[in-house]
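> Okay, sequence plus prediction incoming.
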Amino acid sequence: MYYLNGSIALITGVSHENGIGAAICNKLASVGADIFFTHWGSNTDWVKYFEDNIREYGVRCANYEVDLADPNAPFNLMDVVTSELGTPAILINNAAHSTRDGYLNLDAKTLDNHYAVNMRATFLLSAEFARRFRKSQKKNGRIINLTSGQGLGPMPGELAYAATKGAISAFTLSLSAELAPLGITVNAVNPGPTDTGWMNEEIRKELLPKFPLGRIGIPDDAARVVAFLVSEEAEWITGQILNSEGGFLRS
């Protein structure tokens, strides 16, 4: 049951109880991982409540409020994690920035805001994680990047989001080749449309027929995939983009 005992997992973008990040924290804690999660703009009472709940699994837990749009955030974050819990062996890049745009509204500021979080923060944090992992002489490191299936179909009205999240797939493939000699696997997970609280009844009604399995995706679906990819059972999987969408039909 506790196959991650002694492992430290860093999960970004854990800002509310219904999110994929929170589900991943719970799942990894349930199998023994110590949890360090980041958040931004969250209710402080909820953050404390969530941290206490994670500790009930019998693991250590700490958190850090950080604006990942800050160029120095990835390095500061790794300093804090290392100081409080130790060198992490698992990194889950879950944080994302998303606003509606489309070609009529697309401008430099919109692009820069998306780039700062979705690309720069993910890339720099992954690189710094790997550098410190190498110095620690740990084995079996894991990096998981969350994507949204940008390579499977268009996302009208979200040009900046689609472009910056889509870049993560290319980064994942190239980084996986560089880090393989260190024993670090690098993969991406696309959970498809997931009900994390943003869907209203109209959206649910529209999406449900597109899921042949008969239900809309939930955060636990993504968390189970992530938990597998960070396990020893997945040590031979790297450089992959896993489209775990419940058979979602785009046409």
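The structure has been received and is ready for your questions.

> Please count neighbours and contacts with C-alpha atoms only from this point.
Will do.

> Touching the helix or strand hosting C25 from outside, list them.
Using DSSP states H and E, the element containing C25 is helix 20-30. With contacts defined as CA atoms under 8 Å, 6 or more residues apart in numbering, helix 20-30 is touched by 2, 4, 9, 11-17, 35, 37, 54, 57, 59, 94, 196, 219-220, 222-224, 226-227.

> taking these one by one, which sit in helices?
I54, P219, D220, A222, A223, R224, V226, A227 (DSSP state H).

> Any chance of those in a markdown table with distance to I24 and neighbour count as columns?
Converted to a markdown table, those look like this (distance: CA to CA, whole Å; neighbours: other CA atoms under 10 Å):
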| residue | distance to I24 | neighbour count |
| --- | --- | --- |
| I54 | 11 | 22 |
| P219 | 8 | 19 |
| D220 | 7 | 20 |
| A222 | 8 | 23 |
| A223 | 5 | 22 |
| R224 | 8 | 14 |
| V226 | 7 | 23 |
| A227 | 8 | 18 |
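
> chain center to the one helix or strand F129 maps to, what's the gap?
Element membership for F129, per DSSP H and E: helix 122-136. Averaging C-alpha positions (CA atoms, centre = their mean, to the nearest Å) puts helix 122-136 16 Å from its chain's average.

> List the buried residues of it.
Under the neighbour-count criterion of 16 or more other CA atoms under 10 Å, helix 122-136 has T122, F123, L124, L125, S126, A127, F129, A130, R132, F133, R134 buried.

> try this one next to it:
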Amino acid sequence: MNCALITGASKGIGRAIALQLSRDHRLHILINYSSDLPAAEETLATITAEGGSAELLKFNVENKQEVDSVISNWQQEHPDGFIRVLVNNAGIAKDTLFMWMSEKNWDDVIGISLKGMFNVTQNVIRQMLKNKTGRIINMSSVSGLKGVAGQTNYSAAKAGIIGATKSLAQEVAKMNITVNAVAPGFIDTAMLKGVDMEKYMKSIPAGRIGQPEEVAHLVSFLASEKSSYITGEVIHINGGLYS
């Protein structure tokens, strides 16, 4: 049973990716969530209503012991299950100017986005290495490439993901495992709540914000066999927005 694990899949980009991977690849979708059970259940219901196969996996990506326990228990209960695709999507933003940023806001953002990617990937990649195949897609951001004022913590986390992606890709390429990063710009999700988009719209050549489904189509391609010679890359999806 080939599976895809998407962290932070209860809503937004994560939900769109979960739905697209189910539609395009007929993978059994492991919907990771940390606290929003109703939203996760909605993702699950949509997949199953379309004839797909999915289940919920509750864990906090920041907690390595919890990650290892939940994923390892799942693998023991599903000896025929293979997480062939991993999408490290979980992340949060806690924006403020650096001089006023609390240590907790720094640690939370780095912990969920960057440490979370480490925790989940280190567990899942063992089975990929054993099977000599796999796809790892890490969600970065335009913020990790150009930096954004008021997002020092978020930009640092997303830049770290890029560095980790490039290094890990070189370590596992000979095992037919690809590791790539996707760097969205402004995407229509709850993360844009409270953002004055009129301020930024002129800087987007496409003249609009992106949709989660557009990001999901890119991730679906990277999860496919068609992308087998692409690894260590950062693929931008931002309507032409660059520094």
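Right, received. Where do you want to start? Since the model is a prediction, treat every value here as computed from it, not as a measurement.

> just to revisit the earlier point, what's the matching range in the second structure for the helix or strand just after the helix holding F129 of the first structure?
Of the helices and strands lying after helix 122-136 of the first structure in sequence (DSSP H and E), the nearest is strand 141-146. Using TM-score structural alignment, strand 141-146 of the first structure lines up with residues 134-139 of the second structure.

> with the first structure superposed, average distance for the matching stretch?
By mean CA distance after the TM-score superposition for the first structure, the fitted stretch 134-139 of the second structure averages 0.3 Å away from its aligned residues in the first structure.

> What lines up with A49 of the second structure in the first structure?
So A49 of the second structure corresponds to E56, using TM-score structural alignment.

> Start from the N-terminal end of the stretch 101-250 of the first structure and give the strands.
141-146, 184-190, 241-243 (DSSP state E, counting those that start in this stretch).

> Where in the second structure does the shortest one fall?
Under TM-score structural alignment, the alignment places strand 241-243 of the first structure onto residues 234-236 of the second structure.

> follow-up on the earlier one: and for the match of A49 of the second structure, the neighbour number?
Using other CA atoms under 10 Å, the number of residues around E56 of the first structure comes to 12.

> how close does it get to F50 of the first structure?
Distance, E56 of the first structure to F50 of the first structure, using CA to CA, to the nearest Å: 10 Å.

> same question, G13 of the first structure
14 Å.

> So which of those two has more stuff around it?
Neighbour count, other CA under 10 Å: between G13 of the first structure and F50, G13 has more, with 23 against 19.

> residue in the second structure matching that one?
Aligned partner of G13 of the first structure by TM-score structural alignment: G8.

> Run a quick neighbour tally on the nearest residue to G6 of the first structure once chain neighbours are set aside.
Excluding the flanking residues, the one nearest G6 of the first structure by CA to CA, 6 or more residues apart in numbering is A33, at 6.3 Å. Using other CA under 10 Å, the number of residues around A33 of the first structure comes to 27.

> Tell me how far A33 of the first structure lies from R142 of the first structure.
13 Å.

> Now the common contact residues for the two.
Counting by CA under 8 Å, 6+ apart, A33 of the first structure and R142 have no contacts in common.

> give me the number of residues near H97 of the first structure?
18.

> what does it align to in the second structure?
Match for H97 of the first structure (TM-score structural alignment): I92.

> you'd agree its match is up against V109?
Yes. Under the criterion of CA atoms under 8 Å, I92 of the second structure makes contact with V109 at 5.8 Å.

> Now do the shared contacts for those two.
Y154.
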